[in-house]
Every structure is written in structure tokens, then in C-alpha cells.
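Asks: The following block contains a protein sequence and its predicted model.
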Amino acid sequence: MAESNTTKQQREFVRVDDLLPFSWRVVSEEEFRRVMTHFEKHGVFPDRSGGIQKLMDTLDISGPLKKLERADPTLAQIMSRLDVKLNLLIRLFHPSEDQKPLVPTPVNLSGGGLAFWEAGTQLTEGQILEFRLALSLETVASVECYGRVMKVFMNDRDGMAKMACKFEPILDQHREKLIQHIFRKQAELLRAKRNG
């Protein structure tokens, strides 16, 4: 059965506070137009991996893995999974030249946007940001999306400014991952409250 618009909106705007690996950067209007053109044409964001991708290409082990597959399929599968995990870790902790590394950051998260706190920020309403967000401190997979700063609350918490942002755009599968994470986190908080 198809999900009603009201139910979908309710799911998108359920919120939770969390501490997650997070980074952001300001995106110029011109760059954002290019991103949106690519997104509208292909349904995905353009690859921005930069120099790290070139390094990853030189370290590619797909050829030797194919040979190993014939000799020892189990070992080849294990090595392949390790290769994928290492590639993800490299991208996570060594982002492209214009990306910041992911740092545990307090965020208020929903399927429709997020708020985060930053000291000494120069952000203003209307600016476009690119976000990278991992959904736990242990995971290597991250959600990458864009958002618009809707409101800046100066000196909101411990002298830090709070930036309230609306996702603009986010891939549907990433929005769904965020919503599922929010529901899991809320369930954890309810269990902790009942047991404590």
C-alpha cells in the first residue's frame, strides 16, 4: 500500500538529538547549480572524490582478486570485503582536498533537515552547504547531501551558534536511512528511560 503524503511528511519531521561523525562545507551558488543539473539529469550527485580517487585507482586489486577467486573463492571473498572496507575508511578519514574529515558533532536530525552547533561560524541564512554524516561512531558508510541554512541562532549552546538547515536535495535512500536511524535512536532512548 502506498504511503500517504501526510504519513510521509510525519516520518520526515520526527527529530532526535545525537552525536555523529559530521562535516560540512559551503557550496557556491554556481557549484550548486552544477550539482543540481547533474542531480536532475542522473538522479545522483556528481563524484567529488578528487585526488584520493586517483590514489585508490592505483591501489586497485580487482585483477589479482579475480585470479584468487578461481583458486580460493572463500579467501577471495574475504579479501574483497576487506578491500571495500579499506576503501570506505580511506574516503571517510581522508576526504578530497576541499572536504573536512568527519568529526563527532552534536546534531539534531530529521528526515527533512538537521541542526548542528559550531563555534565561531560565519554562516548566514540562505547559504548552501554540503553535508557528510555517518550514522554512528562505528560505521564507515556516510550520507552525503546538500542543505540550505534556514536559521542561525547565535550563542545557542555553550557560546556556539546553532545552524538549522533544510535538506536540498537528499537522495531518497539516504533520507530513508536517516529516518530509520532516528526511529532506532528514539527506541533506544525510550528503553533507557524505562530501565533507568
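Replies: Structure received. Numbering: from 1, shown residues only.

Asks: hey, let's count contacts and neighbours off CA atoms from now on
Replies: OK.

Asks: Would you map the helices across this structure?
Replies: Secondary structure of the chain by DSSP state H: the helices cover 5-12, 29-42, 51-58, 62-71, 73-93, 172-195.

Asks: Use this one as the comparison:
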Amino acid sequence: MKKLLIGALLAFFSVSSMAVDGYKNIKFGDTVKQVLSSKLCNFEKMPNTSGLKQMSQYGCADFKFSGKSSLVVATFIDDKFRKLIINVDPDISPLLNSLMEKYGAPNAMSSQDELNKAQVNSDEYSLFVDFDKGTVSLKVEKSKNKPVMALLIYSDINFDKELSEIKNKNLADDI
């Protein structure tokens, strides 16, 4: 009985410590073709502004999120799905509550100092909350003379590392 209880607890903690593996029916590592055929929205290839030949992005404006059409960008590295960015309603309170219900307490977030600065200087700020080992992030940004932008971001746990390795390799090839 004791072994069964320990096994159940280990299974629970193993499952609860797993990072997000995608969004809905698309998984990190899926090919461009698989993501496009998922019918998540009507993706169209976007111009490559990253300067990295290994990276491509597809966007759409007809993605449904919380009952509304939203802009979405899917990022691929070497034809593998790595990140999904969803433009969400700037009134983030309901979304933030839902994320905390689903993923628990944030792993990281803007500091109290950054929050205070955002309240004092409401013309320019950038705030974030990360969940599930940083694989789910909510970012809110405000720039002078531009409206508030809120983004819900799902990313492969290795996205930043993989991107950094590509940039470093490209630099190493040039120096």
C-alpha cells in the first residue's frame, strides 16, 4: 500500500511539473504543414523580419479567443512549431485569473518596482507574468502614443535556448 501511495504521488508530481507542450491540437515540434492543416485559423506566411533563415512566421487575424477574433503569430524554427503569440484583450484580469486557476501561481513576474513605475508613468511600460516554467506568458506593453497591447504567449521550453544557439552560430560563422 505504501509503495502504491508513493507511486501515485510521484506520478502526480511528474505530471504537474511537465511544461506546456503546445496549444490546443497543435504541439511544439509539429511541422508548418501540420499546424496549417490544424485549421486553428487561416494562417498566411509573414515576411521574415528576424534575419534568420531558420525562422519563419505565419499569422492570421481570424483566430477566435474568448469569443473574439484575435491576431495570432506562430513561429517556427527549422520548420518546427516553437511559439504561438495571441493578441488578447488589454483588460487582462479575467485572463490572469484563468491562467492562475489552470497553471497555479506564477513562476516569475514583473517586480513591484516595475509595477509601481507603470502606475506612475502610464505612458510607457512593459509588464509580464510567467507560468509553467515560462512556457506560458502574459505580457502587457504600452508605448507612447500607442494603445496598450496584451499578448498571451505559448512557447516551447527550449525556444529561447534554441534561438540563442542559432544567433551564436550565425555570429560565429561571421567572425
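Replies: Okay, I see it. Given the structure is predicted, the values throughout are model-derived calculations rather than measurements.

Asks: TM-score for these two?
Replies: Overlay of the two chains. TM-score (TM-score structural alignment, normalised by the length of structure 2): 0.32; 88 aligned residues with a CA RMSD of 4.9 Å.

Asks: I'd like the helices of structure 1 as JSON lines, with mean neighbour count and distance to Thr105 of structure 1 appended.
Replies: Formatted as JSON lines, the helices of structure 1 follow (neighbours: other CA atoms under 10 Å; distance: least, CA to CA, whole Å):
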{"stretch": "helix 5-12", "mean neighbour count": "13", "distance to Thr105 of structure 1": "21"}
{"stretch": "helix 29-42", "mean neighbour count": "13", "distance to Thr105 of structure 1": "25"}
{"stretch": "helix 51-58", "mean neighbour count": "12", "distance to Thr105 of structure 1": "24"}
{"stretch": "helix 62-71", "mean neighbour count": "12", "distance to Thr105 of structure 1": "36"}
{"stretch": "helix 73-93", "mean neighbour count": "15", "distance to Thr105 of structure 1": "15"}
{"stretch": "helix 172-195", "mean neighbour count": "14", "distance to Thr105 of structure 1": "16"}
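
Asks: if we compare those, which one ends up closest to Leu129 of structure 1?
Replies: helix 29-42 (9.1 Å; CA to CA).

Asks: Give me the helices and strands touching that closest one, please.
Replies: On a contact count with 3 or more CA pairs under 8 Å, 6 or more residues apart in numbering; DSSP states H and E, helix 29-42 of structure 1 meets no helix or strand.

Asks: quick check, distance from that helix to the centre of its chain.
Replies: Put simply, helix 29-42 of structure 1 sits 18 Å off its chain's centre (CA atoms, centre = their mean, to the nearest Å).

Asks: hang on, the earlier thing: out of the helices of structure 1, which is closest to Phe22 of structure 1?
Replies: helix 73-93 (10.3 Å).

Asks: circling back: with distance to Arg157 of structure 1 as added columns, please give the helices of structure 1 in a markdown table.
Replies: Shown next, in a markdown table, are the helices of structure 1 (distance: least, CA to CA, whole Å):
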| stretch | distance to Arg157 of structure 1 |
| --- | --- |
| helix 5-12 | 25 |
| helix 29-42 | 30 |
| helix 51-58 | 36 |
| helix 62-71 | 49 |
| helix 73-93 | 27 |
| helix 172-195 | 22 |
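
Asks: With respect to Phe116 of structure 1, which of these lies nearest?
Replies: helix 172-195 (15.2 Å).

Asks: Compare the helices of structure 1 and give me the one nearest Ala164 of structure 1.
Replies: Per CA to CA, nearest to Ala164 of structure 1 of the helices of structure 1: helix 5-12, 15.1 Å.

Asks: Report the angle between that closest one and helix 172-195.
Replies: On the basis of axes from the mean of the first three to the mean of the last three CA atoms, to 10 degrees, helix 5-12 of structure 1 is oriented at 70 degrees to helix 172-195.
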